[in-house]
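Participant: Predicted model follows, preceded by the sequence.
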Amino acid sequence: MRSTSIRAAERLGQGSRSGDPFEALGDPNRREILRLLRDGDKPVQEIAEAMPISRPAVSRHLRLLKEAGLVAEEARGTRRIYHLQEQGMRAVQAYLEGIWGEAATRFRLVAENTSRRPKK
């Protein structure tokens, strides 16, 4: 039986392609933005200064990450502050752990069955 968090992760990617967290994670610039945000909230200007792409490109990547549920934004005065969206990140983590858990179980079963076979 699948866990609730795995089902939530699968639903997270349904609908428009831009809302798919795995599509969002497919771009190295977006992965770098997530890495920058793991250290805490950052305004778009600070993110853009750390990236090798233009500020408008950073804004487009942030929009896609937001649509995928991986980041959230908050207005503070005239600035937009971005941070990791815990629920979206946990859903992706649960999905990947579910896949790895199933694969690890199958690997263990194959290894056990192989070691029990009589040698010829």
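Facilitator: Good, I have the coordinates.
Participant: switch to C-alpha atoms for all contacts and neighbour counts from now on
Facilitator: Fine.
Participant: Where does A72 sit: helix, strand or coil?
Facilitator: When states are read from DSSP: H, G, I helix; E, B strand; the rest coil, the local structure at A72 comes out as strand.
Participant: Relative to L62, how far out is it?
Facilitator: Remark: distance between A72 and L62 (C-alpha to C-alpha, to the nearest Å) = 9 Å.
Participant: A further structure is provided below for comparison with the first:
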Amino acid sequence: MVEYNAQHMDLVFHALSDATRRGMLAALASGERNVSDLAAPYDMSLAAASKHIKVLESAGLIRREVRGRTHVCRLDPGPLAQAHEWLAIYQRFWTDRLDMLENLLRADRDDDVKKGETR
């Protein structure tokens, strides 16, 4: 089983819990953006956008580089991969449970067919 740093995972999921931050990550998935670009789709000040960016940075989801007076951000996909790996455990759990349910329903339907019943 993969071991996760619980505190770091808390930061990642906290960062992902906000729609604005998820939108910023989606924008960064296609390439670097400056803070103004990241703030543009939202009705917020640059200071508010910067607070969201700091949350993403503290979770390790983005890296910020200062180029003169411009702050350029880029996606760091590592923590997303770790979160995905953690969630995959539960995906397997639910897939197994749903497969069992499907088998039970098929068996029930097959029993009804053998008895001449229809549903």
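Facilitator: Looks like it arrived, so ask away. Not measured: the values here are computed from a predicted model.
Participant: and A72 and L62 of the first structure? which has more neighbours close in?
Facilitator: More neighbours surround L62 than the other of A72 of the first structure and L62, with 24 against 20 (other C-alpha atoms under 10 Å).
Participant: The more buried one: helix or strand, and which one exactly?
Facilitator: Using DSSP states H and E, L62 of the first structure falls within helix 55-67.
Participant: residue furthest from the geometric center of the first structure?
Facilitator: Among the residues of the first structure, the one whose C-alpha is farthest from the average of all C-alpha positions is K120, by C-alpha atoms, centre = their mean at 47.7 Å.
Participant: Quick check: that one vs E46 of the first structure, distance?
Facilitator: 65 Å.
Participant: before we move on, back to that, quick one: the helix holding L62 of the first structure aligns where in the second structure?
Facilitator: Under TM-score structural alignment, the alignment places helix 55-67 of the first structure onto residues 46-58 of the second structure.
Participant: what's the helix holding L62 of the first structure packed up against?
Facilitator: helix 21-25, helix 28-37, helix 44-49, strand 71-76 (3 or more C-alpha pairs under 8 Å, 6 or more residues apart in numbering; DSSP states H and E).
Participant: out of these, deepest packed?
Facilitator: Each of these was scored by mean neighbour count; the highest is helix 21-25, a mean of 19, by mean count of other C-alpha atoms under 10 Å.
Participant: Mean deviation, that helix versus the second structure?
Facilitator: Between helix 21-25 of the first structure and its aligned stretch in the second structure, the superposed structures give an average distance of 1.5 Å (mean C-alpha distance after the TM-score superposition for the first structure).
Participant: centre of the chain versus that helix, how much separation?
Facilitator: On the basis of C-alpha atoms, centre = their mean, to the nearest Å, the separation between the geometric centre of helix 21-25 of the first structure and that of its chain is 6 Å.
Participant: do stretch 66-79 of the second structure as well
Facilitator: Computed by C-alpha atoms, centre = their mean, the chain-centroid distance of stretch 66-79 of the second structure equals 19 Å.
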